[in-house]
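**Student:** Fold the following for me, if possible:
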Amino acid sequence: MRIRIGKKEIQVEVAAGWKKYLGYMFRKEPSFEEGMLFVFDTPQKVKLWSPFVGFPLDVIFLNKRLKIKEIAFLEAWDLNGVECQKAKYALELKSGFCKKFKIKKGTRIKFSPFTIPSSSSNPKQLHSRLL
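**Tutor:** Coordinates of the predicted model:
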């Protein structure tokens, strides 16, 4: 699935079901062209940590309207993790992504071809008010 963050378009993998527990564990570091999207059924407290992830990550927490609520930095092998209250989505990106592409809190993310993934990884049509 392709998404646009600011002026940057990237390919994301949806981490739904059991993939939510693995994330980037045992994988190679992503490039600036890719990321991993975690989808939750409802806005909730979301905590991400990185056991068995040998590289740092930028983490973007989004609300249900796809607006960035918070940007966090997740260290490699971090057992404490990072968290956000009332997040509907979390996006893991290569460390330095947000700085390089000037991504800031309040930026809205757009999905292409205008779909929002559900927590079961079956895309739902994007509601017109989100555009």
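**Student:** going forward, measure contacts and count neighbours with C-alpha atoms only.
**Tutor:** Fine.
**Student:** What are the neighbouring residues in contact with Met1?
**Tutor:** Gln11, Val12, Glu13, Val14, Phe111, Ser112 (Cα atoms under 8 Å, 6 or more residues apart in numbering).
**Student:** Can I have the buried ones of those as a ChimeraX selection?
**Tutor:** In ChimeraX, this line selects whichever of the contacts of Met1 come out buried by 16 or more other Cα atoms under 10 Å:
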select :11,12,13,14,111
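**Student:** Of all the strand elements in this structure, which one is longest?
**Tutor:** strand 34-48 (DSSP state E).
**Student:** Not including adjacent chain positions, what is the nearest residue to the most centrally placed residue in the chain?
**Tutor:** For the chain, the residue whose C-alpha lies nearest the mean C-alpha position (Cα atoms, centre = their mean) is Leu91; its distance is 0.8 Å. Of all residues not flanking Leu91 in the chain, Leu37 sits nearest, at 4.5 Å (Cα to Cα, 6 or more residues apart in numbering).
**Student:** Now show me the structure for the sequence below, then we'll compare the two:
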Amino acid sequence: MKLSSLLLSCALLLPLSLPVAQAQSPFLAQPQLDLPRATLQAGRQQISVQLAETPLQRQIGLMHRRQMPGNEGMLFVFEQPGVQCFWMKNTLLPLTAAFLDDAGRIVNLADMQPQSEQQHCSAKPVRYVLEMNQGWFRQHGLRAGMRLKHPVFDAALAPAGR
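**Tutor:** Below is the predicted model of the structure:
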């Protein structure tokens, strides 16, 4: 085989290997910033949240973010209630997770440290988890039993058949 043919064969194979490596690592240290948004009401505070609704969006979450504005967060939306557990691998910000039931009521809060693999779980089955900068809930006087407001939470409170 001529050297030029060998080089051409190698050149054709090289680009084929790059997408495989990228496919094995979907995160590539990039924060997800283009998710749909919603506004929640927490007491007198409005919170702008990104919605993590798919399994991949929930898996990436707030990984690789270096900062997040004070009244912003991420709302993880699950199809059905379940005990939800979170960890902070590849997450650079200290966060607090609020585990919320179907009606938007805070079941429990968990402070989470950056880049930790420690599990933080809901005290009972929940459908939503809201992550905010650590201390945000405390600063605004929000604790377990209090309810956040959004039309999707209100629907859970409506009587059946309505």
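**Student:** ok so, going back, how about the residue nearest to the centre of structure 1, what's its match in structure 2?
**Tutor:** Taking TM-score structural alignment, Leu91 of structure 1 has Leu130 as its aligned residue in structure 2.
**Student:** Provide the contact partners of the helix or strand harbouring its match at residue level.
**Tutor:** Following DSSP states H and E, one finds Leu130 of structure 2 within strand 126-133. Here strand 126-133 of structure 2 makes contact (Cα under 8 Å, 6+ apart) with 68, 70-84, 93-102, 104, 107.
**Student:** mean per-residue distance, that strand to structure 1?
**Tutor:** On superposition with structure 1, the mean distance recorded for strand 126-133 of structure 2 (mean Cα distance after the TM-score superposition for structure 1) is 0.6 Å.
**Student:** Look up how far Lys124 of structure 2 lies from Pro81 of structure 2.
**Tutor:** Computed as Cα to Cα, to the nearest Å, the Pro81 of structure 2 to Lys124 of structure 2 distance reads 9 Å.
**Student:** wait, doesn't Gly35 of structure 1 sit right on Gln11?
**Tutor:** Yes - using Cα atoms under 8 Å, Gly35 of structure 1 is in contact with Gln11, at 6.5 Å.
**Student:** for the residue nearest to Phe111 of structure 1 when sequence neighbours are not counted, what are its contacts?
**Tutor:** Computed as Cα to Cα, 6+ apart, the closest residue to Phe111 of structure 1 that is not its neighbour in sequence is Ile3, at 4.4 Å. The contact partners of Ile3 of structure 1, taken as Cα under 8 Å, 6+ apart, are Glu9, Ile10, Gln11, Val12, Ile109, Lys110, Phe111, Ser112.
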